[in-house]
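Visitor: What follows is a predicted structure for the sequence shown.
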Amino acid sequence: MSDQENLKKQAAHAEDLQDSGMARRHWITAGVAAAAGLTGAFVAWQKYQPQGVMDVAVQNFWSQTFEKPEGGTLEMKSFRGRPLLVNFWATWCPPCIEELPLIDAFYKANQSKSFQVVGLAVDQPSQVRRFLTQKPLQFPNGLAGMVGTELGVSLGNAQSALPYSVLFDAKGRLLAQKAGKLDQKDLDSWLQKVA
């Protein structure tokens, strides 16, 4: 084989290596971009899902006390020992107002089964009192104000969305969370979780 043929082979081999290296880099870059896209989509999805809750936050919840709209206090520890649905709501929140009659009917239908419901109004006390005078609810409510917002965040409501609901079992453990309006399917499902 002549030197010239040998040089041509080496040049062709070097060109093949360069092409395969570029192709490999192209595929690696595409893979990284795809992974970044999936990661970004997951992060965006995760951002709007109720967040995990630490045991400390759950213990803090059970130590809370709120003023009741009609007077007196509402101690969360008094609800331990039976399943509890807690609904964070406000008078200025249309989906909150829409779901309250459903939650009230659910409470009436299940209180004999030891299922409890508590509303925590993240609102001005005067607005809550006025609202409840016009549209009374059977389940107990607490005037949570800004403390309610912080409490909701600690219980997984990272976006401070309203309405926001959580479900505790009879042992005081957090079982479920939902940002947004509850529907009958949610309530039926939650009832099954604690049955």
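Guide: Received, thanks. Numbering: from 1, shown residues only.
Visitor: going forward, measure contacts between C-alpha atoms and count neighbours the same way
Guide: OK.
Visitor: all helices of the protein, in order?
Guide: 3-47, 55-62, 94-110, 125-134, 145-154, 184-194 (DSSP state H).
Visitor: Now residue 101: closest residue in space, sequence neighbours ignored.
Guide: Once flanking residues are discounted, residue 101 sits nearest to residue 137: 7.8 Å by Cα to Cα, 6 or more residues apart in numbering.
Visitor: Out of the helices of the chain, which gets nearest to residue 174?
Guide: Nearest to residue 174 among the helices of the chain is helix 55-62 (7.1 Å), distances taken as Cα to Cα.
Visitor: Next up, a structure to set beside the first:
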Amino acid sequence: MTSRGFVALCAGVIVLTGFAYLAIRMASSQPQPVQPGEVAPDIQGKTWSGADFSLRALRGKPVLIDFFTTWCPPCLDETPDLMAFAAAHRGEIQVVLVDRGEARATVASYIARFHVPDDVAVVLDEGNRWSAPYGVTGQPEAFFIAADGRVVQHTLGPLSRAQMEAGAKVAGK
């Protein structure tokens, strides 16, 4: 190998090592999604009606958070069961729907279509910023949170009514 080839090889190794270092550093600086047993990240924002919302303000009561979109067929399929669950557990467990980035008018149509009651909080996540702290990669995804704020269950995909009831028990309903 010529000295010129050796220098090029060394430079390449140094550059690749630098990129690897940066990739590892960036990955370790990204917050990791919440895991069962950990305290749920506080979701703050506005509801579809313009009211202020903070998940932390619900401490002391179990919570079911469902991340959804109005164009998602499985989300639409689970909505009637979510509404029935919310009605059956009114005052016992707070149901929170987090819309992942849609316009207020679109969400308002969904609320009217499914007769979502006022005691179900529908939070607009206009920038879809709350998905990352929860590790949400699709929709629907649900989280049951105990009264002390800890995540006790995370479910990918639509929830059946039986899964909602089981999750409520785990959350301490």
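Guide: Everything's here; your move. Treat the numbers as computed from the prediction; the structure is a model and nothing was measured.
Visitor: So after superposing, what's the score?
Guide: Superposed pair, TM-score by TM-score structural alignment, normalised by the length of the second structure: 0.71. Supporting alignment: 137 aligned residues with a Cα RMSD of 2.2 Å.
Visitor: circling back to that earlier point, mind putting the helices of the first structure into JSON lines with mean neighbour count?
Guide: Below are the helices of the first structure laid out as JSON lines (neighbours: other Cα atoms under 10 Å):
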{"stretch": "helix 3-47", "mean neighbour count": "12"}
{"stretch": "helix 55-62", "mean neighbour count": "14"}
{"stretch": "helix 94-110", "mean neighbour count": "17"}
{"stretch": "helix 125-134", "mean neighbour count": "14"}
{"stretch": "helix 145-154", "mean neighbour count": "19"}
{"stretch": "helix 184-194", "mean neighbour count": "13"}
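Visitor: rewinding a little: distance-wise, check the residue nearest to residue 101 of the first structure relative to residue 91 of the first structure.
Guide: From residue 137 of the first structure over to residue 91 of the first structure the distance is 13 Å, taken as Cα to Cα, to the nearest Å.
Visitor: ditto for residue 108 of the first structure
Guide: Distance from residue 108 of the first structure to residue 91 of the first structure, by Cα to Cα: 21 Å.
Visitor: what do you get for residue 127 of the first structure?
Guide: Residue 127 of the first structure is 7 Å from residue 91 of the first structure, by Cα to Cα.
Visitor: still on that earlier bit, so for residue 173 of the first structure, which of the helices of the first structure sits nearest?
Guide: Nearest of those (Cα to Cα): helix 55-62, 7.3 Å.
Visitor: Run through who's touching the closest one.
Guide: With contact meaning Cα atoms under 8 Å, 6 or more residues apart in numbering, helix 55-62 of the first structure is reached by 75-77, 80, 151, 154-155, 172-174.
Visitor: Cross those residues against strands and list the overlap.
Guide: Taking DSSP state E, the ones among these that sit in strands are 75, 174.
Visitor: picking that back up, export the helices of the first structure as a markdown table, with columns for distance to residue 69 of the first structure.
Guide: What follows is the helices of the first structure, written out as a markdown table (distance: least, Cα to Cα, whole Å):
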| stretch | distance to residue 69 of the first structure |
| --- | --- |
| helix 3-47 | 33 |
| helix 55-62 | 19 |
| helix 94-110 | 16 |
| helix 125-134 | 6 |
| helix 145-154 | 12 |
| helix 184-194 | 25 |
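Visitor: which position in the second structure aligns with residue 104 of the first structure?
Guide: Using TM-score structural alignment, the partner of residue 104 of the first structure in the second structure is residue 83.
Visitor: Run a quick neighbour tally on the closest residue to its match other than its chain neighbours.
Guide: With sequence-adjacent residues excluded and distances taken as Cα to Cα, 6+ apart, residue 83 of the second structure is closest to residue 116, at 6.7 Å. Residue 116 of the second structure sits with 20 neighbouring residues when counted by other Cα atoms under 10 Å.
Visitor: Quick check: the gap between the aligned partner of residue 130 of the first structure in the second structure and residue 100 of the second structure.
Guide: Residue 130 of the first structure maps onto residue 109 in the second structure when the alignment is built from TM-score structural alignment. Look at residue 109 of the second structure and residue 100 of the second structure: by Cα to Cα, they are 15 Å apart.
Visitor: Then residue 12 of the second structure?
Guide: 42 Å.
Visitor: Give me the more crowded residue out of these two.
Guide: Legend: neighbour count by other Cα under 10 Å for residue 12 of the second structure and residue 100, higher for residue 100 (23 against 12).
Visitor: Quick one: residues contacting the more buried one.
Guide: Counting by Cα under 8 Å, 6+ apart, residue 100 of the second structure has contacts 67-69, 124-128, 131.
Visitor: Next, count neighbours for residue 143 of the second structure.
Guide: 22.
Visitor: which residue lines up with it in the first structure?
Guide: Residue pairing (TM-score structural alignment): residue 143 of the second structure is matched to residue 166 of the first structure.
Visitor: That concludes my questions; thank you for your assistance.
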